[in-house]
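[1] Just a sequence and a predicted model for now, questions to come.
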Amino acid sequence: MSNKTACPLDCYDACEIIFDNQKLRGVKEGHTQGFLCPHLNHYEKHATIQTPRYKGEEISLDVALEKLKVMLQSCAKNKILHYRGSGNFALMQEVTDHFFASYGAVLTEGSLCDGAGEEGIKQGRGSNKTMPIHEIAKSEVVVFWGRNPHTTSSHLLPLIKGKTIIVIDPIKTPIARMADLHIQLKPHTDQFLAMLLARFLHIESGYDKEFLQKYASGCEEYYELTQNLRIKAVLEQMDVSLGQLGDFLRLVKDKRAAFVCGVGVQKYHDGADVMRSIDALAAMLGLFGKEGCGVSYLGASRANIASPFYTQSKKVSKVLTEFSSFDTVFIQGANPLSQMPDSNRVRASMERVKNIVYFGLFENETSEVADLVIPAKSFLYKDDVRTSYSHNRISFMPKVAETDAGISEYDLSAYLCREFGIDLQSEEFYINHFKSFAVQKIDGLLYVDKREEIPYANGFDTKDGEFVFLDEIDSKIDENEGLHLITSKSPTSLNSQFHRQESVYLHSSLGFREGEMVSVTSVSGSVRLSVRHNNDLRSDCVLIYSGTKGVNNLTPSKHALSAKSAIFQENKVEVRKWTV
């Protein structure tokens, strides 16, 4: 049995691992570089669900599977919902989709994460291709635009030593304190900053003329669009100075630059336009199709890999799911009662479901209300393969240890397919299918075959091969009353797993005492939290980390304008001292 595997967690790095004497350590080769993030360093210390239960009583796995079968048989097929989380990036997770789609159940579509930004990227470039980590390592300038690598992508840090660092973020993050330039702009103004930078780049003739003529000839019309912005007023609204614009352009012009973007910039109704504007600035600088240049967002982790699983089915929005429309809801690797927006609506909808089944590793708000709980196996106890949304590596994940607890996604699906007469190939067949997309390169490491090392080297994936600029401004800077809500990734938890935060972070100038209880309220609902001071925040901002219990009481049940994507930072909030 091999002791080398890979991490399945939802983060940029996708570390490769050695499992030795019940401990995890990083593989020295490749981007993992011998060390692991805090989540993985302490992974085995987090208690997982060991025993199935029904209506609060512990039962055997055989009994749990029989009860699941009866639940599915007891209702119409179109009254069954399969709600699968997307936070596990091992490819065999999708085998359950094959059963439920083949059976005639309803699946979900859309994104609780990056969907609006991805849609904007596709509108401009025609596709969403990854700028690999090794290309960022070749950059001279790295712009962290709404991204905090110390929390979300720690394996980038050794690769940026000695480079010019620019940070654009409402929070003075650790990387911002190290930066050559930090623009601490007001939240939800990134589009206007990118457009003003493009405008001044054009005025100074700092754009890449040769690249634009060949691949982005619409830049003149885009420059005219940027002239609709009133410079002085927009700068005041963003809380950005003219000098900062000049400093940014001075640092990036004629340099190999990488824009490393986080998902926070697009957690709004117009999130697609935000990413299109950042992409447009990169295009005017000629940063696509060249070594050490580009825009790094969440790439398509399944790109160039054909799924062997049948998934043709009716689908409902993962953001706006009306659970009460179904009799049996099978929830896999997800915690919708915490992670979906508008938790009050979700809770009320779930209360009207006859059968809720939770299939996962960890206890959470959703497992607590489930009628049937079936424990899953962690990545250490099953075979799998994974890819990444920030680089082109493909990692094999063989079983490295044994356990009697839980059941794998494949084994559960195999049971259901057998009981309901649905065809399913062997687990080995599917593993080998995914492995067939791997190719070993000169460094001895495995990569997804036929992915571009330098994306867009031969132009964009649009009809004419050219970048498509925005042609109108649909967004406005929000001047309404209230504080801006920021829902960043937590350094101690991953979504709603591990050590979840329990506080709201406020600038001390707002007048609330450290540790006092406050009510944070939006038009969607409220949450009661204790105060912690953070003077790295702007004073017009409220930081509640993603995964904090109750944070999504504050967020709206709405899609972004051009994608079925959640808009977690759309609502402004008010903070008041808690009174009983």
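    Received the coordinates, thanks. As the structure is a computational prediction, the values presented were derived from the model and not from experiment.
[2] For the rest of this, base every contact and every neighbour count on C-alpha atoms.
    Will do.
[3] Quick check, residue 136 in contact with residue 290.
    No. Shown here, residue 136 and residue 290 do not form a contact pair, counting by Cα atoms under 8 Å, at 11.2 Å.
[4] who's more crowded, those two?
    residue 136 (25 against 16; other Cα atoms under 10 Å).
[5] Show me the contact partners of the strand or helix carrying residue 504.
    In the assignment (DSSP states H and E), residue 504 maps to strand 503-506. When contacts are defined by Cα atoms under 8 Å, 6 or more residues apart in numbering, strand 503-506 is touched by residues 529-535, 537, 539, 541-545, 548.
[6] Now do the next helix or strand after that strand: distance to the chain's middle.
    Toward the C-terminus, strand 503-506 is succeeded by strand 517-521 as the next helix or strand (DSSP H and E). On the basis of Cα atoms, centre = their mean, to the nearest Å, strand 517-521 is displaced by 27 Å from the centre of the chain it belongs to.
[7] repeat for stretch 379-390
    For stretch 379-390, the distance to the chain centre is 17 Å (Cα atoms, centre = their mean).
[8] gap between the two ends of it?
    Start-to-end span of stretch 379-390 (Cα to Cα, to the nearest Å) is 20 Å.
[9] ok, residues contacting that stretch?
    With Cα under 8 Å, 6+ apart as the criterion, stretch 379-390 contacts 5-8, 12-14, 89-92, 130-133, 296-302, 393-403, 408, 431, 434-435, 448.
[10] by contact count, what packs against the helix or strand encompassing residue 66?
    Here residue 66, judged by DSSP H and E, is contained in helix 61-73. Using 3 or more Cα pairs under 8 Å, 6 or more residues apart in numbering; DSSP states H and E, the elements in contact with helix 61-73 are strand 372-375.
[11] Use this one as the comparison:
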Amino acid sequence: MNSNNKVACPLDCYDACQGQMIDGNIKGSKEHKTTNGKLCVNFANLLKEDNLKKSFFEGNEISLKESLNILVDKLKTTTPSKTLFYKGSGNIGVMQSVTKNFFTQYGATLTKGSLCDGGGGAGIEAGRQNVINPPIQKLIDADIIIVWGRNFTVTSSHMYNLVKDKTFITIDPLCTDIAKKSQIHMQINPKTDYELALLFTRFAHMQDLENSQFIEEFGNGADWFFDIARNRPLVSYEATTGISLSQVYEFFDLIKDKKVAIVLGLGVQKYFEGAQITRCIDSFAAYMGFHKQDAGGIWYLSDSGFGYEKPFEIKGTNKKVSIPEVEFSSYDLVFIQGGNPVISHPNTQKVIDGLDKTFVVYFGTTLNETCEYADLIIPSCSFLSKRDVRLSYGHELKSISDVVIAKDENTMSEYELTSYLIEQFNLKELKKEDEIISYYENHKPKLEDFETFDFVEELDIEPLYKEKTNDNFYFITGKSKKSLNSQFTNDNFVYLNATTNFKDEDIVNISSKYGSAKFIVKINDDVKSNCAFFFAGNKNANYLTPAKEDESSFSAIFQEVLVEIELS
């Protein structure tokens, strides 16, 4: 059997699965701890994808060579700063960032911030100087796992399988599958997670459960943090969070003297003050001493590249624009790699209007909704036909990808395209591909733990419930079992609780400050009654969301919005 048969799943999820090509079929790798011999639904769906194998210019099929000539000519006749490089997360292998090297040298405008995790990452980094998860074994060794704003069985199915026999507590506005498996489900009101963290901190102090040793040895500002928590009556938290004090007592009875892990999701930080919200939750974890124990800790979306060199990164003076606030119409050329901003970017109408007014190049493996607005389409080769390494943001393990299927001659890898463009523009050459891959395969970074923990000492968060009325709803999103963001199948329904008095198959118009769209209703009592729920990848959901950045990390704030619903 060919020993070079490993396949790393490139998809944007926590598990970073690794497969193997065996007798012409991809099987889950048994040597990879989280994959553990099984492929998840998303990896299986990816293997069924019909990959793009043709180039197109203005809707007409052309050769790969012709597409490259058009791209080079367009780049040479466009002012570099009027070119925008926009990279999505359709493939997040380490080799996919190579294209940024060319566009940096060329002088293009780059993006900064995130459509995903930026606010939460900034909050955690402010407390402990990095965004690094504990070793996966500490999750496996925990007694209790608190799933906070994370659809754990869906977004992290392999990690979940390692700990599925644990006792779970879920904090989420939705009654997710993991909530149904949990001993306690706290169905919290959106954007009140920081208040629940403060309430927990108050209870911990009342019951003498704070970890004084951790606070004394590693903590800065714990007293200030506690002062925030005790600055209001206990019952006031009950009213705003939607969580009863009796349930909080039950929570502490369950976790007392246990090894506790928190798996923290992205939903808690999709707001203007997302960094403060996440930092508040992390501060509660520190107050309890969950950090630096033999088991347990807190898992978020970590910095997967921590401890590795960045082989493609070069210094440049390029202008950088906030990704959620980008004005596509401000550029003469927009180069989109592996992204689908027409679906995944906030404020869909603004995105479409902007792309309509510029020259759009799309470089990716499959046709998507954004391709409808692309003038030039260049096919990237399948992940099965290029070498890569996938670093995980869910755990410390990595996955290796070999070439297991011959590359289609009408496609090219990101490394090949970048090398070609660098040659055409006479720029500094890249490191050799084999050298880069070998480094990632053989380098094992040290997982550095923080030396001090800085508790959040002040909060300035504007609650959404101040604007909430009986006539509007919190806008929330989550992951689907059948798709990954805008990839694979789309679920374009709005999910509402039966108490809203809407009915299955009602056609409704949903509006916000930022736009409106029509949806078909699906009644589902797993959704909290004051929420309108949409699966990520819903074609119309982002007509409702703000193209605005958060307060600290140039990141999107998809859920900083209330919506009104009317029968259409």
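    Received the coordinates, thanks. The model shown is predicted, which means the values in this text are computed figures rather than measured ones.
[12] Run the chain-centre distance for the helix holding residue 66 of the first structure.
    For helix 61-73 of the first structure - counting by Cα atoms, centre = their mean - the centre lies 33 Å from the chain centre.
[13] which residues touch the equivalent of residue 348 of the first structure over in the second structure?
    Using TM-score structural alignment, the partner of residue 348 of the first structure in the second structure is residue 353. Shown in contact with residue 353 of the second structure (Cα under 8 Å, 6+ apart): residue 329.
[14] ok, the spatially most central residue of the second structure to residue 202 of the second structure distance?
    Central residue of the second structure (Cα atoms, centre = their mean): residue 116, 4.0 Å from the mean position. Note on residue 116 of the second structure: its distance to residue 202 of the second structure, by Cα to Cα, is 31 Å.
[15] follow-up on the earlier one: equivalent range in the second structure for the helix holding residue 66 of the first structure?
    By TM-score structural alignment, helix 61-73 of the first structure lines up with residues 64-76 in the second structure.
[16] with the first structure superposed, average distance for the matching stretch?
    Aligned to the first structure and superposed, stretch 64-76 of the second structure gives a mean residue distance of 0.6 Å (mean Cα distance after the TM-score superposition for the first structure).
[17] What lies in contact with that stretch?
    With Cα under 8 Å, 6+ apart, stretch 64-76 of the second structure has contacts from 54-57, 83, 333, 361, 376-378, 410-411, 421, 424.
[18] What are the buried residues along it?
    Residues of stretch 64-76 of the second structure classed as buried: 64, 67-68, 71-72, 75 (neighbour count, 16 or more other Cα atoms under 10 Å).
[19] List the buried residues for stretch 304-311 of the second structure?
    Quick answer for stretch 304-311 of the second structure (16+ other Cα under 10 Å): 304, 306, 311.
[20] nearest spatial neighbour of the aligned partner of the last one in the first structure, skipping sequence neighbours?
    Correspondence of residue 311 of the second structure to the first structure, assessed by TM-score structural alignment: residue 308. Ranked by Cα to Cα, 6 or more residues apart in numbering and with sequence neighbours excluded, the top spatial neighbour of residue 308 of the first structure is residue 430, at 7.1 Å.
[21] Count the residues that sit near whatever residue of the second structure lines up with the one you found.
    In the second structure, the residue paired with residue 430 of the first structure is residue 436, using TM-score structural alignment. When neighbours are counted by other Cα under 10 Å, residue 436 of the second structure registers 19.
[22] And for residue 238 of the first structure?
    Counted with other Cα under 10 Å, residue 238 of the first structure comes out at 18.
[23] buried residues in the lengthiest strand in the first structure?
    Using DSSP state E, we find that the single longest strand of the first structure is strand 526-533. Neighbour counts over strand 526-533 of the first structure (16+ other Cα under 10 Å) mark 526-533 as buried.
[24] next one: stretch 362-382 of the first structure
    Buried, per 16+ other Cα under 10 Å, within stretch 362-382 of the first structure: 362-364, 366-367, 369-382.
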